[in-house]
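**Q** Provide a 3D model corresponding to the input given below.
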Amino acid sequence: MVDYEPRVVKFHICDRPWLSLYNRNLILKTKATDEGEATSVFNGPSGDCLSDDVMYQIFARLSPSDLAACSRVCRRWNSLSFDPAHWKRICMETWPSGGNVETMKSVVSYGIYSVVSYIVRLFRVTITGGSWRRMFLERPHLRFDGVYISRHQYIRMGLTEGKYKQPVFLVTYFRFLRFYPDGICIVLTSAEKPTSAVKRLRRNWSPSANERDKATPCLGSYEFNEKTKQVTVISSVKQPKYPEMRDATVVYSLKLSSTCRGANDRLYVESHFSIHEGSDCPVFHSKDKQVKYYSFIAFRCFHERCARLFHEEDYIKAN
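**A** I've put the predicted structure just below:
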């Protein structure tokens, strides 16, 4: 009789430290301080604990950029963000077709589409395009969830007495354009930083005691042609802090473009002129060769984008 020893099989278990992070408290990083990197622990439940109905109501209140960002989180959020109802709401808010915006919002909220005549055109475009999301990406439109900003720079020679070398200053100022769905446009020209000047780009903005010496945003109107992608902005120029300033009307001729599919984040300047009242030469044409386009910056990442696009240049000293 032959005795057989039992065969021992050894398994090598690989160390996977990331498995210990599952089902743990979420650690959110806050802004860094001088002492070091600060962190805060969030003990609440994650998004996986919420039902699809709750997530649907949350996604129904997001902007297009936020909805696209949520689609990159996980597979579940991606399927929820591609719901046609969300993009249907976004398309109806983007193209009100000249109707009342408040009426459009009430119609969208109650789902009564057959009684509105200008909704039929949206359905035709959607059927030919394939989906509401594809319509929003491929159909040219101005963006309302941010501001179009253009930076202007020129060199100014300084004056000094008793010195051979004169300083050279680099003067920088910005032009802002904010569009609304009902054809209203806010125009602002200011030398402040974009992060400070964007707070005044509102319809109901009124200067406080500390803001009376700052530039006042001008309220104008715009027209957009989808076939040619031409944008015409007409705005009046009047600053209350300059009572002797002549009344004028500024006209911008712009062309919409995109850096990627559906971005609509560039406005190229084709012409820019002003009409002054009570002058021998009422029209002054102005086209700066350095100004090539307006860049769009969304509100959700305004500070980060401004820090990358616009650097601080105080002045340049002559050698």
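**Q** okay, CA-based contacts and neighbour counts for the rest of this
**A** Will do.
**Q** Glu312 looks like it's in a strand, true?
**A** No: under DSSP: H, G, I helix; E, B strand; the rest coil, Glu312 sits outside any strand and is assigned coil.
**Q** what residues are up against it?
**A** Contacts for Glu312 (C-alpha atoms under 8 Å, 6 or more residues apart in numbering) come out as none.
**Q** Relative to Gln153, how far out is it?
**A** Using C-alpha to C-alpha, to the nearest Å, Glu312 is found at 12 Å from Gln153.
**Q** repeat for Tyr173
**A** 7 Å.
**Q** More neighbours: those two, which one.
**A** Using other C-alpha atoms under 10 Å, the more surrounded residue of Tyr173 and Gln153 is Tyr173, with 15 against 12.
**Q** I would like the residues contacting the helix or strand where Ala85 lies, please.
**A** Element membership of Ala85, judged by DSSP states H and E, is helix 84-94. Applying C-alpha under 8 Å, 6+ apart, the external contacts of helix 84-94 come out as 59-60, 63-64, 101, 104-105, 108, 122, 131-133, 135-136, 141, 181.
**Q** now that helix, how far from the chain's geometric center?
**A** Mean C-alpha position of helix 84-94 versus that of the full chain (C-alpha atoms, centre = their mean, to the nearest Å) differs by 18 Å.
**Q** one more to line up against the first:
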Amino acid sequence: MASDIALPIPNEASASSGFRMMQFIGTKRPWLNLYGNRIRPIAPFGSTSSKEFAESSLMHRCLPDELLFEIFSRMPPYALGKAACVCRKWRYTIRNPTLWRAACLKAWQASGALENYRILQSVYDGSWRKMWLQRPRVRTDGLYVSRNTYIRAGIREWNVTNPVHVVCYYRYIRFFPSGKFLYKNSSQKVKEVAKCMSFRASKVDCVFRGDFAMTHDMIDGALLYPGLRPTLLRMKLRMRGTTRGANNRLDLLTLVTTGVEYNELSHGEDDILGVVESWEENETHNPDVPAVSHRRGMAPFVFVPFEEVETSVLNLPVDKMDYYVPG
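**A** Next up is the predicted model:
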């Protein structure tokens, strides 16, 4: 509610400077009246004083530092970042290097412990938290989603003009610390696909597994589409983030499909990337399936945590997502 508030000016000032009384429009802020008021706990029934028990808002002060550290050690890194904003004590406790060392060694376990320690000392000045925030990494607590659309002309039936359809489909990638990833190309929304993106997915779900390797901020991935005419899909992506340490964007640089003979990869299905890393980009091993370098459907991947798959904006229908452009 807006109201007119009149501010009188002292007579001395008005006489000397000639200022007149001014009126301005201000907004009432009732919550300002709460400043300076200390909220005290209500004593339980039967108690004569509220000092017999601790305030519920200061419950964490009753916990010893050892117990508080044990609680934080069981929390994921991104939950630790949120907890560090609660109070000063939690922030200092979460700065413990042991918490971030465990997170770093798990995130880059494919590099090995010795290599991680070498990078820690040579690049990040021995700070595990600095390494976690600045070193590019793939996130394993959600899905990377690429939303792509194209226009398809329909068939004219009893109309003067041809109908036009907007086709929307998604690419989904889920990474694992072991160097494996799951890939799915579907028109289903995020909340539906998140339920089947696991190694236990059936063939009906059309979830394919592959191998990836990360060098600094570049990711090389390869997977095999099985069938009568096996097709190898190779992609190159670049990791980036909208904020420091977010790693929530993937730029799809190249996407190539190549025909292969199944007996070429039958001995290396556990490490497809290691078998094809020496192949040329447009090299094909099956004349029936030529190599194709795709130029369409190269929208960036947006990271969606598992806790936000139900409420993500990517679940909106096509008519409300025409102008969605990931940053």
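**Q** In structure 2, what stretch matches the helix holding Ala85 of structure 1?
**A** Counting by TM-score structural alignment, helix 84-94 of structure 1 falls onto residues 97-107 of structure 2.
**Q** average distance between the matching stretch and structure 1?
**A** Overlaying structure 1 shows stretch 97-107 of structure 2 at a mean distance of 0.9 Å from the equivalent residues (mean C-alpha distance after the TM-score superposition for structure 1).
**Q** Just give the closest residue to Thr195 of structure 1, not the sequence neighbours.
**A** Leaving aside its sequence neighbours, Thr195 of structure 1 sits nearest to His303 (C-alpha to C-alpha, 6 or more residues apart in numbering; 6.4 Å).
**Q** so where does the aligned residue in structure 2 for that neighbour fall, helix or strand?
**A** Counting by TM-score structural alignment, His303 of structure 1 lines up with Glu310 in structure 2. For Glu310 of structure 2, there is no enclosing helix or strand under DSSP H and E.
**Q** Now do the contacts for the equivalent of Ala248 of structure 1 over in structure 2.
**A** Using TM-score structural alignment, the partner of Ala248 of structure 1 in structure 2 is Thr231. By C-alpha under 8 Å, 6+ apart, the residues touching Thr231 of structure 2 are Leu224, Tyr225, Thr257, Thr258, Gly259, Val260, Val289.
**Q** Now do the fifth one against Leu253 of structure 2, distance only.
**A** Spelled out, it's Gly259 of structure 2. Counting by C-alpha to C-alpha, the gap from Gly259 of structure 2 to Leu253 of structure 2 is 20 Å.
**Q** More neighbours: which of the two?
**A** More neighbours surround Gly259 than the other of Gly259 of structure 2 and Leu253, with 22 against 15 (other C-alpha under 10 Å).
**Q** these two touch, right, that one and Leu228?
**A** No: between Gly259 of structure 2 and Leu228 there is no contact under C-alpha atoms under 8 Å: 11.1 Å.
**Q** does the equivalent of Arg74 of structure 2 over in structure 1 belong to a helix or a strand, and which?
**A** Counting by TM-score structural alignment, Arg74 of structure 2 corresponds to Arg61 in structure 1. Here Arg61 of structure 1 sits in a region with no helix or strand, counting by DSSP H and E.
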